[in-house]
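> based on what follows, work out the 3D shape:
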Amino acid sequence: MKRALSILTIALLISSCNNKPQTNKLQKPNIVFIMSDDHAYQAISAYSDKLIKTPNIDRIANEGMLFTNASVTNSICAPSRAVILTGKHSHLNGKIDNLSKFDTTNVTFPQLLQKAGYQTAMFGKLHFGNKPKGFDEFKILPGQGSYYNPKFITQTGDTVINGYVTDITTDLALDWLKNRRISEKPFLLMYLHKAPHRAWYPHEKHYKKFTKKTFPLPETLFDNYKGRLAAKTAEMNILKHMHLAYDNKIDKEILKELNIYDGMARSEIKRMTTQQRSSWDSVYNPIISDFKKRYHKMNEKELTEWKYQRYMQDYLATIASVDDNVGRMLDYLDQENLSDNTLIVYTSDQGFYLGEHGWFDKRFMYNESFKTPLLIKWPNKVTPGTTEDEMVQNLDFAQTFLEIAGAHVPEDMQGESLIPLLTGNKEKWNRDAVYYHYYEYPAEHAVKRHYGIATKKYKIIHFYHDIDQWEFYDRSKDPQEIYNFIDNKDYADTIVEMKQKLEEIRAKYKDSEKLDNYYIELYNDLKTR
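Purely as a prediction, here's the structure:
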C-alpha cells in the first residue's frame, strides 16, 4: 500500500555556540533519562506505599518534583517511545502500534542534542528498530528482550551477557559513564529498563522475599463493567486471560495433570543457567505443588485472588530490582559530583493495571494505564520535595530537553516545554486538557480503538471502528472511573463542552476522522502480510 501519510524530512537549524566561551558549553546540564517498561505509578512509594517501598526512585521526588497528572498519548510500548523521541503524536510520527514500522525520516531529540554538542548513549530497551539515530553508543535489547542472560544489539554486533537484565543494563550505563564519557561535553544518557514488563521474572534476591508476601486487593478487582462495553469485551482479565504457565509460572505438565489448557509456556526458564534454574526451582516448585493441591477446591473468586497475588509477587519483585539499580545510578552521579549539573528524569512508557477493574496490561485511557509516573530532579532549578498537578505528557519531553540544551526545536513538535513548571514559573503554563488516541485493534487484549481528552476534572472518550460509543467520567467524584455519566442529564452541558473541546484539540494536533480511517486501512494491510 502506498503510504498516504508522509513525514517530511526536517532541515535542522542548530543554534551555534562558536562565539561563546568554552565555559558556557560546559554549563549545559547533563540529562539522565530513566524509563522502565509498564511501571505503574501505584507501584512507586512516592505515590503510594500500599504495595511496595521504592526508596531510591523516591529520592528523585524528594530531591526534585513529583508530577501527579502526567499521562501518555497512546498507552502501548513502542508508540509511547516514538512519541517521546519525536515530540509528536502517533498519528504524525506514524508509529501508531507495535506492528507498524517506525518511520526513520522522523527527527528525534537525541539527534538534535547530538548536533548541539551533547555526547549521547542509550542502554536497555528501545523496543523498535535496531539502529537508533542520534547516539554515539548504544546497547539495546532486541524487541522485548529477556530477563535472564539477555542478548543485546550493539553497533558492532549482537552479544549475550550473562546475568539479570536490570543489573546488566545498569552495568552498561555505568561503564559508559566511567570509561567513555567525555568530561568536556554535556551528555544525554537514556537508561531504559525492560522491567517490569510481562512476564515478570524477578531476580533471585527478590523472588525469595516477594513470593512470601500478600498484597491488598484493589477495590475494583471484581468490576462488572456496567455501562462500559469496551471495558466488558477487553481481554485482559486476571481470571480469564492471565496465563497460569506464562504469567503465574505454573509448570505446563502440572497443568496437563489438572486438565487445564494454557497456550503459553514459561519461555524465560529455558534461558537460565543450571545454577539460576536450581535457585528458581527451589522457590517456585513448592508454589506449584501447593497450587496443584488447592486448584480443584478453588472457586472463581479464590482463583482470581490467587492469580492476583502471584502476579503482584513477581511484578513488584522486578520493580525492587529497578529501585536497587536506580540507587546505583544516583549514588554514582553523587560520588562523581555530576548530580549538581544533571537533570534526572524517572518515568515509564505508560501506566499499568495492578488488578484495578480486574485487569493486567494497559491500552485504555482509563486512569491506571493513561497516567504514568514522572519524577524530575534538577538541582538549583527545581525546589526539592515539590508536587505538581498540571496536565503534562510524554509528548513534552523532547521540547523540554531541547530547550534545556539550547538546541533547535523543530516546528512540527507538538509538546510543551516543562521548564516553566520545573522552575516555578507556573503562570507561563496554559494547558488545560491532554489528548489520547489508541489504535491497536483488533489485536491482543482486544482493547477497542478510542480517542479522548482529559482535564483535571473530567474525561471524555470516543470508542470507534467497530462500535460508536461515548464515555464521560467525573474524575473528582469518581476517581476509579466506574460510572459512565454520558447519559446523565446533570452533566449534559459539560459533555457538550467537552465534545467541543475534543474536536478543537483534534484539529490543533492535526488528527481527524480521515486519518482514523487511513490507519484502520493501514493496520488491516499490515495484519494480512
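
> C-alpha only now, for contacts and for neighbours.
Fine.

> secondary structure class for Phe33?
With DSSP: H, G, I helix; E, B strand; the rest coil as the basis, Phe33 sits in strand.

> Asn224 versus that one, what's the distance?
39 Å (CA to CA, to the nearest Å).

> what does Glu390 give?
Distance, Glu390 to Asn224, using CA to CA: 32 Å.

> of these two, which one has the most company?
Between Glu390 and Asn224, counting by other CA atoms under 10 Å, Glu390 is the more crowded of the two (19 against 13).

> element containing that one?
Assigned by DSSP states H and E, Glu390 belongs to neither a helix nor a strand.

> where along the stretch 401-529 of the chain do the helices fall?
419-422, 492-508, 513-528 (DSSP state H, counting those that start in this stretch).

> ranking those helices by burial, who's on top?
Sort those by mean neighbour count, taking mean count of other CA atoms under 10 Å, and helix 419-422 sits at the top with a mean of 18.

> give me the neighbour count for Lys456.
A count of nearby residues for Lys456, using other CA under 10 Å, gives 15.

> now do the same contact list for it.
69, 390-391, 432-433, 475 (CA atoms under 8 Å, 6 or more residues apart in numbering).

> and for comparison, fold this next one:
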Amino acid sequence: MVDFFTERAVDYIEERGDHPFFLMVNYDAPYLLPPTNLGPDFRNRFYYMFVDKKFDTFPRTAISDEMLSLIRGPDDPNRYSRHMLYNLMRMHNDPASMANVCAQIAIVDDGVGQIIAALKDKNLLEDTIVIYTADQANLFGQHGLWGHTIQTRPSHLYDAAVRIPFIVRHPSLPSNYVSDALCSQIDLPSTVLDMVGTTRQFDQSAGTSFKALLQGEDHQRSEVFFEQEESRGVRTDQFSYWCRLPGAGPNVLFNHNSDPLQTENVADQPEYSHVVAQLHQKVTEFFSQYSDPRYDILNAGQAKGSISSETFLAPLMPEGWTATTTSTT
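Here you go, the predicted model:
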C-alpha cells in the first residue's frame, strides 16, 4: 500500500503540468496494531535491516495492569476484541514486532524520499511547502502498553500517544530549527493558508496560524486539547490533565516539571487541587464551545466514526443510549 501511494504521488508530480497543486499522500503505515505488526514481516524489503537489533529506544516494561484488567478469558480468535488484546500483549517486548515497526517506518521514509526527489527533478522543490505529519501516535511499550489510546478502559491520553511528528520544509523557513512550542492539528488549515498568502476564518474552529513559529518567532498558544471517546484532556507546558465521563474512571494530572515521563498521577494530592480546578474549567469551556452536541459523548452524544467500547460506556449513559455510528454528507 505504501509503495502504491508513493508511485501514484510521483506520477502526479511528473504529469501535473504547470498549474498550482495540492497533494496529500495518506500512507497507511506505520500501522502498529496486530496482525499487521505482530511478529516478523519478511514481505517488507526493509525488515532485514532490523533483524537482531537491540532497539535501545523501545521501552522494556511490564505489561500494564490497565491492560491485564481487561482479560475476560482465554484467547479466542473468533472474538475480535479479546484476540486483539492478547496479540497486543504478545507484541510487548517482542524484538520481531519492534523490527516490524522500524521496517514500516523505513518504507514510509523511502516513499517520502521518492516524492521529494520527484519534486526536485521537476524543479518544484524550492516553490513547494512540504509537510510531514501524522494523524496520531502509538505506544510501543511506554506505560506497559502497545497500540492506540483506546486500548484501555477508560481511554488514556499519554503524551506518547497524542504527540505527533510535524516537519515542514520551505526555502523561506529556517533550516534545522526545532521548537517545543505547543501546537494542535486544528491549527494546520489556518497555518497552510497563511503560508500561501491567504487567510480564512473557519466556523466553530479554535485553530490559529503558527506560521510565525515556523519562521522562528513566538507562537502564543498556551494549551492544546484532545479527546478519545469518554476521556478529554488539556496539555500545557507544565501539566497534562485528563477528565472522564462520570463513572468511567479517575481524573488524571501529571506535572511535567517533576514527572516528564508521566508516571505519577497527582490529581488527588491536595497541593494540586487548584491546578485540577483550573484545568478542568478549561476543558469544560473548550468543549462546551467547540463540540458538536451530536458527537459529544460526555453529554450522551454519538461518534462521527465509531465507538470501540459500547459495553463499557452504555451503563454510564442515559437509558436507551446505544453506540450508533453517525455519518454526515
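
> which residues of the stretch 101-250 of structure 1 fall in strands?
Along the stretch 101-250 of structure 1, counting by DSSP state E, counting those that start in this stretch, strands occupy 119-125, 137-141, 151-154, 157-160, 187-192.

> let me have those strands in TSV, extended by distance to Ile505 of structure 1 and mean neighbour count.
Below are the strands of the stretch 101-250 of structure 1 laid out as TSV (distance: least, CA to CA, whole Å; neighbours: other CA atoms under 10 Å):
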stretch	distance to Ile505 of structure 1	mean neighbour count
strand 119-125	32	25
strand 137-141	35	25
strand 151-154	39	19
strand 157-160	43	12
strand 187-192	31	24
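
> my read is that Lys211 of structure 2 contacts Val196, right?
No - between Lys211 of structure 2 and Val196 there is no contact under CA atoms under 8 Å: 10.2 Å.

> which neighbours do these two have in common?
Residues touching both Lys211 of structure 2 and Val196 (CA under 8 Å, 6+ apart): there are none.

> could I get the contacting residues of the spatially most central residue of structure 2?
For structure 2, Gln136 is the residue whose C-alpha lies nearest the centre (CA atoms, centre = their mean; 1.7 Å). Contacts for Gln136 of structure 2 (CA under 8 Å, 6+ apart) come out as 161-164.

> 7 Å instead, please
If you count contacts by CA atoms under 7 Å, 6 or more residues apart in numbering, Gln136 of structure 2 has them with 161-162, 164.

> residue in structure 1 paired with Val112 of structure 2?
Aligned by TM-score structural alignment, Val112 of structure 2 pairs with Val326 of structure 1.

> part of a helix, is its match?
Yes - under three-state DSSP, Val326 of structure 1 sits within a helix.

> residues near it, how many?
Neighbours around Val326 of structure 1, by other CA under 10 Å: 25.

> next one: it from Ala433 of structure 1, what distance?
For Val326 of structure 1, the distance to Ala433 of structure 1 equals 32 Å [CA to CA].

> from the contacts of Lys456 of structure 1, which single one is nearest Thr169 of structure 1?
Asn69 (28.6 Å; CA to CA).

> that closest one -> structure 2?
Matched by TM-score structural alignment, Asn69 of structure 1 corresponds to no residue in structure 2.

> determine the number of other residues adjacent to the corresponding residue of structure 2 for Gln309 of structure 1.
With TM-score structural alignment defining the correspondence, Gln309 of structure 1 maps onto Pro95 in structure 2. Residues near Pro95 of structure 2, counting by other CA under 10 Å, number 19.

> and for the one 4 residues further on?
Counted with other CA under 10 Å, residues neighbouring Ala99 of structure 2 total 25.

> excluding sequence neighbours, find me the nearest residue to it.
Of all residues beyond its chain neighbours, the one nearest Ala99 of structure 2 is Phe50 (5.1 Å), with distances taken as CA to CA, 6 or more residues apart in numbering.

> just give me the match in structure 1 for that neighbour.
The equivalent of Phe50 of structure 2 in structure 1 is Phe210 (alignment by TM-score structural alignment).

> its match: neighbour count?
For Phe210 of structure 1, the count of nearby residues is 20 (other CA under 10 Å).

> my read: it touches Tyr315, true?
No - in this structure Phe210 of structure 1 lies outside contact range of Tyr315 using CA atoms under 7 Å: 9.4 Å.

> between the strands of the stretch 101-250 of structure 1, which one is nearest to Ala231 of structure 1?
Judged by CA to CA, the one of the strands of the stretch 101-250 of structure 1 that comes nearest to Ala231 of structure 1 is strand 119-125, at 29.4 Å.

> so what does Thr311 of structure 2 match up with in structure 1?
Under the alignment (TM-score structural alignment), Thr311 of structure 2 pairs with nothing in structure 1.

> contacts only, for Thr311 of structure 2.
Counting by CA under 7 Å, 6+ apart, Thr311 of structure 2 has no contacts.

> that one sits in which helix or strand?
Per DSSP H and E: helix 310-313 holds Thr311 of structure 2.

> for Val83 of structure 1, same thing?
Using DSSP H and E, Val83 of structure 1 falls within helix 77-86.

> could you identify the helix or strand that succeeds that helix?
helix 90-93.

> follow-up on the earlier one: need the counterpart of the residue nearest to the centre of structure 2 in structure 1.
Residue pairing (TM-score structural alignment): Gln136 of structure 2 is matched to Gln350 of structure 1.

> any idea how far that match is from Tyr519 of structure 1?
Separation of Gln350 of structure 1 from Tyr519 of structure 1 (CA to CA): 22 Å.
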